[in-house]
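S.K.: Would you be able to build a 3D model of this:
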Amino acid sequence: MLSEGWYRRRGKRLADVIGAALGLLLLWPLLLGTALAVRLALGRPVLFRQRRAGLGGEPFTLLKFRSMRDGLGDDAARLTPFGRRLRASALDELPQLLNVLRGEMSLVGPRPLPEAYTARYTARQRRRLEVRPGLAGVAQAAGRNGLPWAERLELDARYAEAVTLRTDGRAVAGTFAILLSGRGVHAPGHATMPAFGPAEAEVAEKSRGN
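M.R.: Below you'll find the predicted structure:
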């Protein structure tokens, strides 16, 4: 049974609403400038929308600034130099402040992953769905996309077991630090992050058992 302290039950959501509202209020010039840059570099649409698994596995529409060209091809072929810089800065994630304000995400939590991944999780990995997905998180702070799936999902499960104000504060500080360092933008040998498939799920489970 997960601990249900005041912060987890009420304080975290209160912090999300206040933080997201202040973020949108203070960062609107940056949001507007980034939207204009995306429009000039990649055209329309400016926003990328994709269904992701949220709290309890319930789907929601994730918002991001678009960083890839339209068309066929893998991520490496469609990711432009502009898009790489946008992803490295994490400015493409700023529209998710709206997801936070709407209650679909939190400021801190596991990164929201595609719905298709949910069926591939082990019972342990599914614990990440017991909390709202977040903008910042312990896995992001530990290495962002540079982490292998096994480590990333285990950190998410551990976070879901013990949500505290201190943990969230450290996750935010660590996420900012890794963004400033420029590390973890993509997995080694990939333009972004390799898909989480059955093979990766098996490796993740074996890794936890060792």
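S.K.: can we go C-alpha only for contacts and neighbour counts from here?
M.R.: OK.
S.K.: so how far is Thr34 from Gly143?
M.R.: Distance of Gly143 to Thr34, given as C-alpha to C-alpha, to the nearest Å: 25 Å.
S.K.: and the two? which has more neighbours close in?
M.R.: For Gly143 and Thr34, the more surrounded residue by other C-alpha atoms under 10 Å is Gly143, and the numbers stand at 21 against 18.
S.K.: Show the contacting residues for that one.
M.R.: Ile178, Arg183, Gly184 (C-alpha atoms under 8 Å, 6 or more residues apart in numbering).
S.K.: and this one, so I can compare the two:
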Amino acid sequence: MSRASRTTDVVQRAVDVAVAATGLVVFSPVMAGVAVAVAARLGRPVLFRQLRPGLHGHPFTLVKFRTMRDVDEGRGLISDSDRLTGLGRVLRTFSLDELPTLWNVLRGEMSLVGPRPLLMRYLDLYTPEQARRHLVRPGVTGLAQVSGRNALSWEDRLAIDVWYVDHRSLALNARIIVRTALTLLRREGISAPGESTMPEFTGTAQPGKGPDVV
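M.R.: Prediction:
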């Protein structure tokens, strides 16, 4: 790791702590309102918890608001599209379901900006190059999210993550945060074509395009 990258990571961690702590206070009324809505529509638990790979692939418990009903084969609630509720779609559109992840940022498990934390079962499917996305903390938002979000192919998404790892800087992080706000306002890339969220990652078929997204 270069000296510039180490400096970026140290300063970014300080920014993460300050912004996450402030955000948890400022958005506490919004979070309370979302919690009440989720409890009324989906019941308890209000929060969704799942192990995700963090820095160097070490697992941590990601915390978000629930947006889906539980799996219920008897009622046909099996796929994500079946389980995703109207409330859930609204929360995902404006990323309100992500607000509890500020706790993950404050705890040092995530950063404000970085590759999104995916699923533990994907770890064995990455190529060595794709696995480099875990050389930094996962982010609440990231370069892939502002370059197409879930509308990107898996190959392109992972290639962009690795490009971010190699080119991260405070200036790039600031641009990503600004572009995140614009992406949310435009409601772009919320789901992959023909999917309610993102299709399952089953391994890489071909290299992604990578860096022509900044």
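S.K.: so what number do they get for TM-score?
M.R.: With the length set by TM-score structural alignment, normalised by the length of structure 1, the two chains reach a TM-score of 0.93; 204 aligned residues with a C-alpha RMSD of 1.3 Å.
S.K.: on that earlier part again, need the contacts of Gly143 of structure 1 in a markdown table with distance to Gly71 of structure 1, can you?
M.R.: Converted to a markdown table, the contacts of Gly143 of structure 1 look like this (distance: C-alpha to C-alpha, whole Å):
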| residue | distance to Gly71 of structure 1 |
| --- | --- |
| Ile178 | 31 |
| Arg183 | 28 |
| Gly184 | 26 |
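S.K.: of the residues you listed, which stay in contact in structure 2?
M.R.: Retained contacts for the contacts of Gly143 of structure 1 in structure 2, judged by both residues aligned by TM-score structural alignment, their matches' C-alpha atoms under 8 Å, are Arg183, Gly184.
S.K.: quick one, helices of structure 2?
M.R.: Counting by DSSP state H, the segments of structure 2 that form helices are 3-26, 28-42, 80-83, 86-93, 101-106, 154-167, 170-186.
S.K.: mind checking which of those helices is nearest Pro53 of structure 2?
M.R.: Proximity to Pro53 of structure 2 (C-alpha to C-alpha) singles out helix 101-106 among the helices of structure 2, at 12.4 Å.
S.K.: Show me what the closest one is packed up against.
M.R.: helix 3-26, strand 59-65 (3 or more C-alpha pairs under 8 Å, 6 or more residues apart in numbering; DSSP states H and E).
S.K.: Could you take those and lay them out as CSV, with extra columns for mean neighbour count and distance to Ala40 of structure 2?
M.R.: Converted to CSV, these look like this (neighbours: other C-alpha atoms under 10 Å; distance: least, C-alpha to C-alpha, whole Å):
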stretch, mean neighbour count, distance to Ala40 of structure 2
helix 3-26, 15, 22
strand 59-65, 19, 13
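S.K.: now the ones you listed in a markdown table, with distance to Asp161 of structure 2?
M.R.: Listed next are those as a markdown table, based on distance: least, C-alpha to C-alpha, whole Å:
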| stretch | distance to Asp161 of structure 2 |
| --- | --- |
| helix 3-26 | 15 |
| strand 59-65 | 18 |
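S.K.: closest one to Arg116 of structure 2 among those?
M.R.: Closest among these, using C-alpha to C-alpha: strand 59-65, at 11.1 Å.
S.K.: Now do the closest one: distance to the chain's middle.
M.R.: Relative to the centre of its chain, strand 59-65 of structure 2 is centred 10 Å away, using C-alpha atoms, centre = their mean, to the nearest Å.
S.K.: what residues does that strand touch?
M.R.: Outside strand 59-65 of structure 2, the residues that touch it by C-alpha under 8 Å, 6+ apart are 34-35, 38, 46-54, 96-101, 103-104, 109, 120.
S.K.: run the last query once more with 10 Å
M.R.: Residues from elsewhere that reach strand 59-65 of structure 2 (C-alpha atoms under 10 Å, 6 or more residues apart in numbering): 31, 34-35, 38, 45-54, 88, 91-92, 95-104, 109-110, 117, 119-120.
S.K.: same question, stretch 73-88 of structure 1
M.R.: The contact list for stretch 73-88 of structure 1 (C-alpha under 10 Å, 6+ apart) reads 34, 37-38, 41-42, 65-72, 89-93, 179-186, 190-194.
S.K.: rewinding a little: show me the one of the helices and strands packed on helix 101-106 of structure 2 that comes nearest Glu129 of structure 2.
M.R.: Once these are compared by C-alpha to C-alpha, helix 3-26 is nearest, at 18.4 Å.
S.K.: any idea of the angle that closest one forms with helix 170-186?
M.R.: For helix 3-26 of structure 2 against helix 170-186, the angle by axes from the mean of the first three to the mean of the last three C-alpha atoms, to 10 degrees is 40 degrees.
S.K.: relative to helix 28-42, how tilted is helix 3-26 of structure 2?
M.R.: 70 degrees.
S.K.: can I assume Leu91 of structure 1 is in contact with Leu32?
M.R.: No. Using C-alpha atoms under 10 Å, Leu91 of structure 1 is not in contact with Leu32, being 11.2 Å away.
S.K.: Which one's more surrounded, those two?
M.R.: Leu91 (16 against 11).
S.K.: Matching Ala123 of structure 1 against structure 2, which residue comes up?
M.R.: Aligned by TM-score structural alignment, Ala123 of structure 1 pairs with Pro128 of structure 2.
S.K.: what about its match, how many neighbours?
M.R.: Using other C-alpha under 10 Å, the number of residues around Pro128 of structure 2 comes to 9.
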